[in-house]
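1. kindly return the folded structure for what I paste below:
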Amino acid sequence: MKSITKVFILVFVVSFGLLFWINRLNASEGYSGDNTITVYNWGDYIEPKLIEKFEKETGYKVIYQTFDSNEAMLTKIEQGGTTFDIAVPSEYAISKMKEEDLLLPIDHSKIPNLKYIDKRFLDLSFDPKNKYSIPYFWGTVGIVYNPEQLGGKKITSWNDLWDKDLRNEILLVDGAREVMGMGLNTLGYSLNDVNKAHLQEAKEKLDTLTPNVKAIVGDEIKMLMANEEASVGVVWSGDASEIMYENEKLEYVVPKEGSNLWFDNIVIPKTAKNIEGAHAFINFMLDPENAAQNTDYVGYSTPNVGALEILGEEVAGDERFYPGPELTEKLEVYENLGKRNLAYYNELFLEFKMHSK
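-> Below is the predicted model:
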C-alpha cells in the first residue's frame, strides 16, 4: 500500500511540475488564452502604467515581449512558433507581412476610437484603407546636436556632417536604412533607390565621413548625447526628444535635403489566438487620454488628434517633431525593397561599419 502511495505521490509531483513548466513555457513563448493577450513591441515603447490600466479595466492579462528591429520581429513571426496577438511593425515591414500573408484584417467596427486618428495618417500607400494596421507613432530621422559644443554653429544639412571640425564628434544610429539613406540624401537620390551604382556611390560618400564618426551605436546614443560624450548624433525624432528632455542645450533638425518619414502601426498577426482581446487593446491605446499619456512617456509624435488637444500647443506646435507640409513634402516613407535589395543595403552598411572602426 505504501509503495502504491509513493508511486501516486511521485506521479502527482511529476505531473504538477510538468504543468508548471508548460505554463512557464507558454508565458515565455507568448501563449494567449481567452483571458490573455500577448503584445510584441519595440523596447521602451509604451507607458508601463497603461498596461496595468488596461488589465484593470478589461480583465485581460497582458504578456509583453520586445524586439529591437523590424527584421528580428519578422523572423520570429515568420517562424510561427510563438503566438502574438499584437505587434508594432514599421511601414515597410507591414508591406512585407501583407505579402507573406502574416496579418489578419482589422475590424474597424470594434475600434470606435479610430475616429481620433488624424486623416493624414490613414489610407497610406503601405496599407490602403488601413485594412491591416492602425497608426501608433510617427516621426522623422534627423540630427541632434549641441550648439554650445559646436561654438554656436547651426546644422541644417546632411552635408554639414562632413565639416572637418567635427572630427570624432558624430554618433550614428545602428540602422542600414537610416545611414545609407543619409548618404543617398546627400546625393539627391531616393531613400528607396535600388540602383546599385547609386548605392555604391552613397557608400563611398559615407566612407569619407569616417574621420568624423565617433561610433555607431544602439539605444545608448541617448545617454551618450545627453551626457555630451559627442556633439552630433543621427537619430530618430523620438530619441531626440528624450535626449533634449535630459539636456536642454541640444537641438534637433530635419536636414533641408529631406529625410525619412516613418510610421509604426499596430497589427494583429495571423497566428493570434485572442482576436477580441487584440481589438480591445488597440481601441484602448487610441483613447485620447491613454494616447496622451503614452506620448508623454515615449516622446514620439502621436497621430491622435484627441491626444494632441490634451497635450496642448507646447507639444503640437513644436515643428521639430510635428513638421508642417513644407517639410513633410520632402520626406520619404521607406518602401519594402525586397530581400535581395535589402541584403545589398545591409552588405554596404556592414562594409561602412568596418571602415569606420
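
2. from here on, contacts and neighbour counts on C-alpha atoms
-> Noted.

3. reduced to three states, what does residue 138 come out as?
-> strand (DSSP: H, G, I helix; E, B strand; the rest coil).

4. gap between it and residue 145?
-> For residue 138, the distance to residue 145 (C-alpha to C-alpha, to the nearest Å) stands at 21 Å.

5. tell me which of those two has more neighbours.
-> residue 145 (26 against 21; other C-alpha atoms under 10 Å).

6. which residues does the more buried one contact?
-> Contacts for residue 145 (C-alpha atoms under 8 Å, 6 or more residues apart in numbering) come out as 155, 231, 232, 233, 250, 251, 252.

7. could you do residue 298 as well?
-> 44, 45, 46, 47, 238.

8. can you get me a residue count around the fourth one?
-> Right, the one you point to is residue 47. The burial count for residue 47: 16, using other C-alpha under 10 Å.

9. isn't it right up against residue 291?
-> No: counting by C-alpha atoms under 8 Å, residue 47 does not reach residue 291; the two are 9.6 Å apart.

10. how far does stretch 255-263 sit from its chain's centre?
-> 15 Å (C-alpha atoms, centre = their mean, to the nearest Å).

11. list the contacts of it.
-> Contacts to stretch 255-263, defined as C-alpha under 8 Å, 6+ apart, come from residues 90-91, 135-143, 156-158, 178, 181-182, 185-186, 188, 191, 327-328, 330-334.

12. drop anything exposed from the contacts of residue 145.
-> Buried members of the contacts of residue 145, counted by 16 or more other C-alpha atoms under 10 Å: 155, 231, 232, 233, 250, 251, 252.

13. adding distance to residue 344 and secondary structure, write those residues out as a markdown table.
-> Formatted as a markdown table, those follow (distance: C-alpha to C-alpha, whole Å; DSSP: H, G, I helix; E, B strand; the rest coil):
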| residue | distance to residue 344 | secondary structure |
| --- | --- | --- |
| 155 | 30 | coil |
| 231 | 31 | coil |
| 232 | 27 | strand |
| 233 | 25 | strand |
| 250 | 34 | coil |
| 251 | 33 | strand |
| 252 | 30 | strand |
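
14. this one as well, want them side by side:
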Amino acid sequence: MEQYEPDRLTSARTAASRRSARGGRAPLSRRSLLRASAGGALTVGGLGALSACGIPAAGQTQGGTSAEDHSAKEKTVNFSNWPVYIDVDESGKKHPTLDAFTRQTGITVKYNEDINDNNEFFGKIKPQLASGQDTGRDVMVLTDWLAARMIRLGWVEKLDPANLPHAFANLSEQFRGPDWDPGRAYSYPYQGVSNVIAYNKKALDGIEVKSISDMLDNPKLKGRVAFLSEMRDTMGMTLIDMGKDPAKFTDDDYDAAIARLQKAVDKGQIRRFTGNDYTSDLAKGDVAVCLAWGGDIVQLQSDSADVDYILPEAGFTTATDNLLIPRGARHKANAERLIDFYYQPEQAAQLVSYTAFISPVDGAREELAKIDKSAAENPLIFPTKDMVARSHSFRALSDKEEAAYEAKFAKLTGT
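-> This is a model prediction of the structure:
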C-alpha cells in the first residue's frame, strides 16, 4: 500500500541559489518541481490509511528502539538532502563546508541529494522506520510539517544537547520554539523561507499592490495574479490578510479563507496556482503579481530590475527545513556533530551565501558580511526585527485536519 500525505509544501523548499561565496552562480533551482501524483495523494481517510498498512497513526511510538551508535568506531555520517541545497565550489563538484567538517572532525560525509519531494521521500523510508530498521541515513532535511509528523510517529531520535553546543548557543530566537518540537528536542532548522508578495514593476504599470486584498480585489489585475499551490503558504497568507493568526485559526476561519479565494477563482482574478514555475511568468510579466518564496526573489532580482517584492503590513508566513536524525541511525553522534557544525557562524555564512534562504544562526550575518556585504544586508536572508515580529508559522495540524484541509484546498486549486 503506497498512499501517503500530499506534498504541497515540498515544491516549496527549492531554490534559487543566489551565488557561492566566491561569486559563482548556482546552476539549478533548489525547489522541487514535482507535484504529488494521483497515486501518491492521501485519501480523505488521512493517516488512518497508514495504520491499515501496519504503520502507526501519529502520536504512537511503535517501531524499533534506538540502534547501537557506531560513531566512535565508524568515522562517517550519511547525509540526505535536497538537490542544490548546499554550497559548492567553482567546479560544482565539491562542497566546501562538508570538506571543512571532515578536516575539523575526521568524519567523512556520504552526501546524497536523494530528497526530491517530502512525500516521495517519506514513502521511501517509512517501511524501514515502521519495522524498526535502519534507513541507511544518519541525518536528513525535512520540511517542518513532515518533521512534525515524523516526531509524532516516534521515528526521530532525541538529540543529545552535549553534542550540540553551537546549535544551542547560536539558534536564532525566532526558531527556538515551534509547537511541533518545543525546545528543539528532536530537530534544528537548516534554512528558513519567507512568503512574500512579488511583482513585476513593468507589468503592474503603476498599479499599487500592498496586500493580499489588493491582489484579490483590484479588477485591473484580473487574470494576472498567481497564488502558490502549497496549501500552508497560500492559506496562511490569506488568513493573515483576513485578520486571523495561522498559528491559531479555526475550521470556520479556514473555510472563510477558502471561500474568499474561490470567489477570486470564479471571477477570473486568479490566473492559476503555481509551484516554482511562477518565476518565469513573473520575470516575463505574464503574471503581474504573485505569492513567492524569498530565496527565489533574491535570485530573480539579480537577473531582472523589474522584479521586486513587498511584505504585507498585516504579516506573512515563514516555514523551515529541518535537520533530523531518523530512528535507529547507525551514526547518531556523528550526525549531531554535523548538525552542530552548521551552527558555527562561519559555516552558516558559507552555506547561506549559496542558498540565499534565511539563516537560523546568530552570528552568520557578521561572517557573511566579510565575503558578501550585499547578501548580509538582504532582509530576505537576515530578517529585520520588524519582519520577525510580523512573521507567522502555520500551526501543526491534527491528522483529521490535515486530510480535510488538503481536500478543500485541492478542490479550490483543481488538483
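
15. tm score of chain vs chain?
-> Taking TM-score structural alignment, normalised by the length of the first structure as the basis, the two superposed chains have a TM-score of 0.80; 324 aligned residues with a C-alpha RMSD of 2.8 Å.

16. wait, isn't residue 122 of the first structure in contact with residue 131?
-> No: using C-alpha under 8 Å, residue 122 of the first structure is not in contact with residue 131, being 10.2 Å away.

17. ok but residue 84 of the second structure is inside a helix, no?
-> No: going by three-state DSSP, the assignment for residue 84 of the second structure is coil, not a helix.

18. and it, what's its match in the first structure?
-> Applying TM-score structural alignment, one finds that residue 84 of the second structure aligns to residue 44 in the first structure.

19. please apply the same query to residue 311 of the second structure.
-> Looks like residue 311 of the second structure aligns to residue 254 there (TM-score structural alignment).

20. which residue packs closest to its match, ignoring adjacent ones?
-> residue 142 (4.5 Å; C-alpha to C-alpha, 6 or more residues apart in numbering).

21. now the one you found, what's its secondary structure?
-> strand.

22. number of residues surrounding the equivalent of it over in the second structure?
-> Counting by TM-score structural alignment, residue 142 of the first structure corresponds to residue 196 in the second structure. Here the number of neighbours of residue 196 of the second structure (other C-alpha under 10 Å) works out to 25.

23. so residue 196 of the second structure makes contact with residue 295?
-> No: using C-alpha under 8 Å, residue 196 of the second structure is not in contact with residue 295, being 10.1 Å away.

24. sorry, back to before: I'd say the residue nearest to residue 254 of the first structure and residue 239 touch.
-> No: at 10.2 Å, residue 142 of the first structure and residue 239 do not qualify as touching, with contact defined as C-alpha under 8 Å.

25. element containing the aligned residue in the second structure for residue 106 of the first structure, please.
-> Residue pairing (TM-score structural alignment): residue 106 of the first structure is matched to residue 159 of the second structure. Using DSSP states H and E, no element contains residue 159 of the second structure; it sits outside every helix and strand.

26. my understanding was that residue 159 of the second structure contacts residue 187; is that so?
-> Yes: if you go by C-alpha under 8 Å, residue 159 of the second structure and residue 187 touch, sitting 7.5 Å apart.

27. between the two, point out the one with more neighbours.
-> residue 187 (26 against 19).

28. and that one, what pairs with it in the first structure?
-> Residue 187 of the second structure maps onto residue 133 in the first structure, by TM-score structural alignment.

29. could you do residue 235 of the second structure as well?
-> Match for residue 235 of the second structure (TM-score structural alignment): residue 180.

30. please tell me how far that match sits from residue 346 of the first structure.
-> Counting by C-alpha to C-alpha, the gap from residue 180 of the first structure to residue 346 of the first structure is 9 Å.

31. these two: which has the busier surroundings?
-> Remark: of residue 180 of the first structure and residue 346, residue 180 carries more neighbours, 22 against 16, as counted by other C-alpha under 10 Å.

32. helix/strand/coil for that one?
-> Look at residue 180 of the first structure: counting by three-state DSSP, its state is helix.

33. that one touches residue 202, doesn't it?
-> Yes: at 6.8 Å, residue 180 of the first structure counts as touching residue 202 under the criterion of C-alpha under 8 Å.

34. residues near residue 119 of the second structure, how many?
-> Neighbour tally, residue 119 of the second structure, other C-alpha under 10 Å: 24.

35. now residue 206 of the second structure
-> 8.

36. and it, what pairs with it in the first structure?
-> When the first structure is aligned by TM-score structural alignment, residue 206 of the second structure is paired with residue 152.

37. host element of that match?
-> With DSSP H and E as criterion, residue 152 of the first structure is part of no helix or strand.

38. relative to residue 250 of the first structure, how far out is it?
-> 11 Å.

39. do the same with residue 233 of the first structure
-> 10 Å.

40. shared neighbours of those two, anything?
-> Joint contacts of residue 233 of the first structure and residue 250 (C-alpha under 8 Å, 6+ apart) are 144, 145.

41. and stretch 85-94 of the first structure, end to end?
-> Start-to-end, stretch 85-94 of the first structure (C-alpha to C-alpha) is 15 Å.

42. go on, stretch 289-297 of the second structure?
-> End-to-end distance for stretch 289-297 of the second structure, by C-alpha to C-alpha: 12 Å.

43. now that stretch on the first structure. Mean distance?
-> When the first structure is superposed, stretch 289-297 of the second structure averages 1.7 Å from its matched positions, counting by mean C-alpha distance after the TM-score superposition for the first structure.

44. number of nearby residues for the aligned partner of residue 336 of the second structure in the first structure?
-> In the first structure, the residue matched to residue 336 of the second structure (TM-score structural alignment) is residue 279. Around residue 279 of the first structure there are 20 other residues, counting by other C-alpha under 10 Å.
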